[in-house]
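> just need the structure, nothing else, for what follows:
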Amino acid sequence: MQKTLKTLCAVALTLSAVAGSAMAQDAYPTKPVTMVIPFPPGGVADTVGRPVAEAMGRHLNQPVVVLNRAGAGGGIGMAQVAKSAPDGYNVLLALSSVVVLPEADRLLSRPPQFELAQLQPIARLTADPTVLVVRADSPWKTYAEFIAFAKANPGRITFGSSGNYGTMHVPMEQLKAATNSFLLHVPYTGAGPAITGLLGGQVDALASGPASVAGQIKAGKMRALAHWGEGRLATLPDVPSFKELGVPISYSQWSGIFVPAGTPAAVVTKLREAARVAAQDPKTIQIFTSAGTSFQFQDMPEFDKFVQDDAKAMLAVLKKIGKVN
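Predicted coordinates:
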């Protein structure tokens, strides 16, 4: 009888704990959610993340607070979320470099800051080809003039990036490899500082998502020479793709939301709903349009496959590029 009572008590406690956990998940979120953007303000991730965080917060009835956690080409902020508690209160707004950085660390014979398997994809938000830009007062009016100078003057043209093997660095390494040219890499802590460096004359060129440079191009401060996409871009219809110019390279700078692997399914479902609502929000769509980008939304199942496919493709690119400074 005593053993039976003890067994019944143990079962009751277990059921109570399970029920309490389920109720906590159903109630999520009960406090503000932190969205980690692993880059400084002013870049594509920030341009995308802030309006999305605001729209998601309205749907979740809790603020989604943006935290810029820059460093190591985005690796520090990505690792912070990957290693955080899987409770839905730390989400990551990552760029496509999230699939590159662990492999880049291995390429450089150092322990990865995080593994892609530590992160659960929630939703893709944007996917834009990068654009090669120079200052409007630069001597290069066309890509042909730019690459001709680069080949005749190895190392004279400098380009900025958000950090080694980041979304602004990899496409430029593709360009160097495809054209057998030498451009000098100057890494910054993020896209915002790199763009400031270009405008201030510290570097000569860079590759960036359209959202970060469209305003500067419209204002006559930058000139776009080519892009890594297919065909012509709606926001930059006069700018040719590299494929049009006979250079067989492509690169997409996508953005998406991730949470730590192991986050409860009920919490993941609520975050997926919030991301979908944000992608349909008229205010957010207008902000994106003004910034020169648009939602290219993918929900979790499709985005998960997209991430895995992109990781394989970028691994092949990294092996081709090899170790770089």
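
> from here on, just use CA atoms for contacts and neighbour counts.
Will do.

> which residue is nearest the centroid of the protein?
Against the mean C-alpha coordinate of the chain, by CA atoms, centre = their mean, the closest residue is residue 95 at 0.8 Å.

> one more, please, to line up against the first structure:
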Amino acid sequence: MKKVFALLLVCLFVVVVAGCGGQAEKFPTKPVTLIVPWAAGGGTDAIARGLAKNTEKALGQNITVNNVTGGGGAVGHGAGLNAKNDGYTVTMITFELLSLPPQKLVPFTYKDYDLLMRLNTDPAALTVKADSPFKTVKDFVDYAKANPGKVNVGNSGPASVWHIAAGLLEEKAGIKLNHVPFNGAAPAVTDLVGGHIQAVTVSPAEVQSQVKAGKLRMLAVMSDKRDPNFPDVPTFKEAGLDITFATWRGLAVPKNTPENVKKVLADAFKKGYDSPEFQAFAKKAGLGLAYAPAAEFKTFLDKTSANTEAVMKKLNLTK
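As a prediction, this is how the structure comes out:
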């Protein structure tokens, strides 16, 4: 009788432990937060919200987008890096993870995260008001040469991707611009529409609605090919300047997030990415989709990081 009782206790113990273990390993059991280091309304925010909406079903939980702005992307990236590594906080990492470290503005790099995937790449575009006297890149460059430092060009933060894009334009065209920083592309574009600055060097997706509404005019894109959403807009190469430059966006979680948790997140976000709804959304928004899994994403960042630092050194943006 005692042996039977002891056996029952052992069985009960095994069942309880197994049940507890299974419950502990289940993920997710509550909503997930997606940190966006930039202001609402910009390209990063747009792709984050579109992806979150179409990933919730696959994940089985709500995904809340949290815009954590400031410091040219430093504040949001830092918040994501320092979050608990339980998978409930994902960060939309951006190009600035490559440009902030060379300036000694942050004590971390992309290597301090666990990568999930790359989502897209978007070229820079030079855009002005629809009633601007600048009809072409040549008009813009000629005026800037004759008026050094007088053309106010908005960007998404000091030494941000779009600041570097404008810096490349300066270098290649031999001009001097006045760089005006904002907490993201959206407020920069708003100020351009309002006539407070003369141009922006943000992505086509971030000015698409205003261009199509007739409020802004895109002069050229920094890519090898014309943007399919703007077939009449030339590339900078076609406009006489050899400039190609683009941003990228991806997903990452804090270092040492459990492998099973990362797999659940990666699988769910990939399903959201592949959904017809998200693909249609991205196409309509003008976002250049360019998926890459974690390993391929890291290889891309290793190469891009070295190239970015080299460009920044030429522009005297490093410390």
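
> hmm, back to that, tell me, how many residues neighbour the closest residue in space to the residue nearest to the centre of structure 1 that isn't next to it in sequence?
Nearest residue to residue 95 of structure 1, sequence neighbours excluded (CA to CA, 6 or more residues apart in numbering): residue 255, at 4.4 Å. For residue 255 of structure 1, the count of nearby residues is 25 (other CA atoms under 10 Å).

> translate residue 255 of structure 1 into the numbering of structure 2.
When structure 2 is aligned by TM-score structural alignment, residue 255 of structure 1 is paired with residue 249.

> with residue 132 of structure 1 instead?
Using TM-score structural alignment, the partner of residue 132 of structure 1 in structure 2 is residue 126.

> ok, now which ones touch that match?
Counting by CA atoms under 8 Å, 6 or more residues apart in numbering, residue 126 of structure 2 touches 199, 200, 201, 202, 218, 219, 220, 221.

> list the ones among these that structure 1 also has?
Counting by both residues aligned by TM-score structural alignment, their matches' CA atoms under 8 Å, the members of the contacts of residue 126 of structure 2 that carry over to structure 1 are 199, 200, 201, 202, 218, 219, 220, 221.

> any chance of these in TSV, with secondary structure, neighbour count and distance to residue 146 of structure 2 too?
What follows is these, written out as TSV (DSSP: H, G, I helix; E, B strand; the rest coil; neighbours: other CA atoms under 10 Å; distance: CA to CA, whole Å):
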residue	secondary structure	neighbour count	distance to residue 146 of structure 2
199	strand	31	17
200	strand	30	19
201	coil	32	20
202	coil	32	24
218	strand	26	22
219	strand	22	19
220	strand	25	21
221	strand	31	23
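
> among those residues, which two are most distant?
Using CA to CA, the two most remote members of those are 199 and 221, lying 13.4 Å apart.

> secondary structure class for the match of residue 132 of structure 1?
Three-state assignment for residue 126 of structure 2 (DSSP: H, G, I helix; E, B strand; the rest coil): strand.

> look up how far residue 169 of structure 2 lies from the closest residue in space to it that isn't next to it in sequence.
Closest residue in space to residue 126 of structure 2, ignoring its immediate chain neighbours: residue 201 at 4.7 Å, by CA to CA, 6+ apart. In this view, residue 201 of structure 2 and residue 169 of structure 2 are 9 Å apart by CA to CA, to the nearest Å.
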